[in-house]
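Colleague: I'll drop the sequence and a predicted model, then ask my questions.
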Amino acid sequence: MPISVLLVDDEPLVRAGLRAILEAQPDIEVVAEAADGAAVVPLVRRLRPDVVAMDVRMPLLDGIEATRAVLRAVAPPPKILVVTTFENDEYVYDALRVGADGFLLKRAAPAEIVQAVRMVAAGDSLLFPASLRSLAASRGNEPARAAMEKAALTAREAEVLRLMARGLSNPEIAAGLLVGTETVKTHVSAVLAKLGARDRTQAVIAAYESGFVTPG
């Protein structure tokens, strides 16, 4: 089955460009388009896309609120890939914080766009650059630190979380730790459960906001 994608952007040219790039791939299918976040929940309920490529700045309902609405209304939710102009945009960070799975720059090369969709669809890696890591760290707070302490990660789980925070995929983590990929998946699942995180993105945000991991 191809990866099904819903495109959400208020600029028709952006949607047309993304559609052309994605539909050139045999394993990706664009199932619908929307010009504003307000249309996302009904489309997701009806079409059940694997990935929603969501513009972060839209006139009626922005990508942050649309992401929050989808995660609240649809179970299981699709993967949400924020589409943005600037990688250090606080809107992008806020969208990731409320539940988006990664982000994509509008100026990205076609191959990078395709890779981003495949990555978030697989749920195996994370799009989280240094600029957003610094932003997450700057928003550190006592509740985040307390939650990290309460999680009581084992030494190996802590090691896996640090590697996740660097953006490594499960196979890359497995190669670095000299263990099997299934073992890494077990550790990742344990980390998410202990932190109460929906996915890898949420776990990494928790790691930076708590000071467990620092940029650089």
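Modeller: On my side now, so go ahead.
Colleague: CA only for contacts and neighbour counts going forward, please
Modeller: Fine.
Colleague: could you pull out the strands for the chain?
Modeller: Using DSSP state E, the strands found in the chain span residues 3-8, 28-34, 51-55, 79-84, 102-105.
Colleague: other SSEs contacting the first one?
Modeller: In this case it means strand 3-8. On a contact count with 3 or more CA pairs under 8 Å, 6 or more residues apart in numbering; DSSP states H and E, strand 3-8 meets helix 12-23, strand 28-34, strand 51-55.
Colleague: let's see 10 Å
Modeller: helix 12-23, strand 28-34, helix 40-47, strand 51-55, strand 79-84, helix 110-122 (3 or more CA pairs under 10 Å, 6 or more residues apart in numbering; DSSP states H and E).
Colleague: that older thread, redo the strands of the chain as CSV? Include mean neighbour count.
Modeller: CSV is the format used below for the strands of the chain (neighbours: other CA atoms under 10 Å):
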stretch, mean neighbour count
strand 3-8, 25
strand 28-34, 19
strand 51-55, 28
strand 79-84, 26
strand 102-105, 23
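Colleague: to residue 163, which of those strands lies closest?
Modeller: Between residue 163 and those, the tightest spacing by CA to CA is seen for strand 102-105, at 16.7 Å.
Colleague: in addition, the following structure is provided for comparison:
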Amino acid sequence: MIKVLLADDQSLVRSGFRMLIDSADDMETVGEVDNGRDAVAMVRTRPVDVVLMDIRMPVMDGAEATQQISRLGLDTKVLVLTTFDLDEYVFAALRGGASGFLLKDALPEELLGAIRSVAAGDAVVAPSTTKRLLTHFAGLLPKSDPGASGRLDTLTEREREVLGEVARGANNQEIAERLYMAEGTVKTHIGRLLSKLDARDRVGLVLIALEEGLGD
């Protein structure tokens, strides 16, 4: 059973999420809070698999709460929810350890699927989301030539190509089709990229690629 904590300052939103989550056979709501500070405190005191984290809350915002939860070293994953698809707080939350983000108007099956993916250790990086991140935040990052930092020096040319496709929001099947390789081979390359670049998940790869100037 996937244990979900709801962190949102709007009680009606929490009620809607609770009804949806508790209707699923494989997950349950284990708590509700209306600010980031209480979210961190609750994660400290009870088992939580996934936090549905609103990004804009009083007392402590979702980005700071995500960073603090990440620093606890627990298995708890954070899925950021926001009304704003181009929100600087979202980027801070992803860098702080969130496993992805969704808009609050996502379809019910999308939300439940995202919770399951995050709980299983995967990252939620929808192609449209990735493209928005690249477009919106590229201008906020220091300008540099691709690979100028040296972080990509250990990658093979094929691994660079795969990383570039990940940065553009392609899933494994799409990468396989674009680069003419088996999907299993793509998974192998993704695993090597995670290891070589010391990234925690696919979100981490997207952020590294963005910072290195890939994905344009």
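Modeller: That came through fine. Nothing here was measured: the structure is a model prediction, and the numbers come from that model.
Colleague: let me see the TM-score of these two.
Modeller: Overlay of the two chains. TM-score (TM-score structural alignment, normalised by the length of the first structure): 0.85; 211 aligned residues with a CA RMSD of 2.4 Å.
Colleague: sorry, back to before: now the helices and strands packed on strand 3-8 of the first structure as CSV including distance to residue 164 of the first structure?
Modeller: Converted to CSV, these look like this (distance: least, CA to CA, whole Å):
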stretch, distance to residue 164 of the first structure
helix 12-23, 27
strand 28-34, 26
helix 40-47, 29
strand 51-55, 21
strand 79-84, 18
helix 110-122, 14
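Colleague: CSV for the strands of the first structure, including distance to residue 121 of the first structure?
Modeller: Listed next are the strands of the first structure as CSV, based on distance: least, CA to CA, whole Å:
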stretch, distance to residue 121 of the first structure
strand 3-8, 7
strand 28-34, 10
strand 51-55, 6
strand 79-84, 6
strand 102-105, 10
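Colleague: re the thing from before, mind checking which of the helices and strands packed on strand 3-8 of the first structure is nearest residue 132 of the first structure?
Modeller: Comparing those under CA to CA, the one sitting nearest is strand 79-84, at 13.0 Å.
Colleague: what's the match for residue 189 of the first structure in the second structure?
Modeller: For residue 189 of the first structure, the aligned residue in the second structure is residue 191 (criterion: TM-score structural alignment).
Colleague: against residue 108 of the second structure, how distant is its match?
Modeller: 30 Å (CA to CA, to the nearest Å).
Colleague: picking that back up, which residues does the match of residue 189 of the first structure contact?
Modeller: By CA atoms under 10 Å, 6 or more residues apart in numbering, the contact list for residue 191 of the second structure reads 185, 199, 201, 202.
Colleague: then residue 48 of the second structure?
Modeller: Applying CA under 10 Å, 6+ apart, we find residue 48 of the second structure in contact with 2-5, 29-31, 42, 74-78, 119.
Colleague: if you drop the residues flanking it in sequence, what lies closest to it?
Modeller: Excluding the flanking residues, the one nearest residue 48 of the second structure by CA to CA, 6 or more residues apart in numbering is residue 3, at 5.2 Å.
Colleague: so what corresponds to the one you found in the first structure?
Modeller: Matched by TM-score structural alignment, residue 3 of the second structure corresponds to residue 4 in the first structure.
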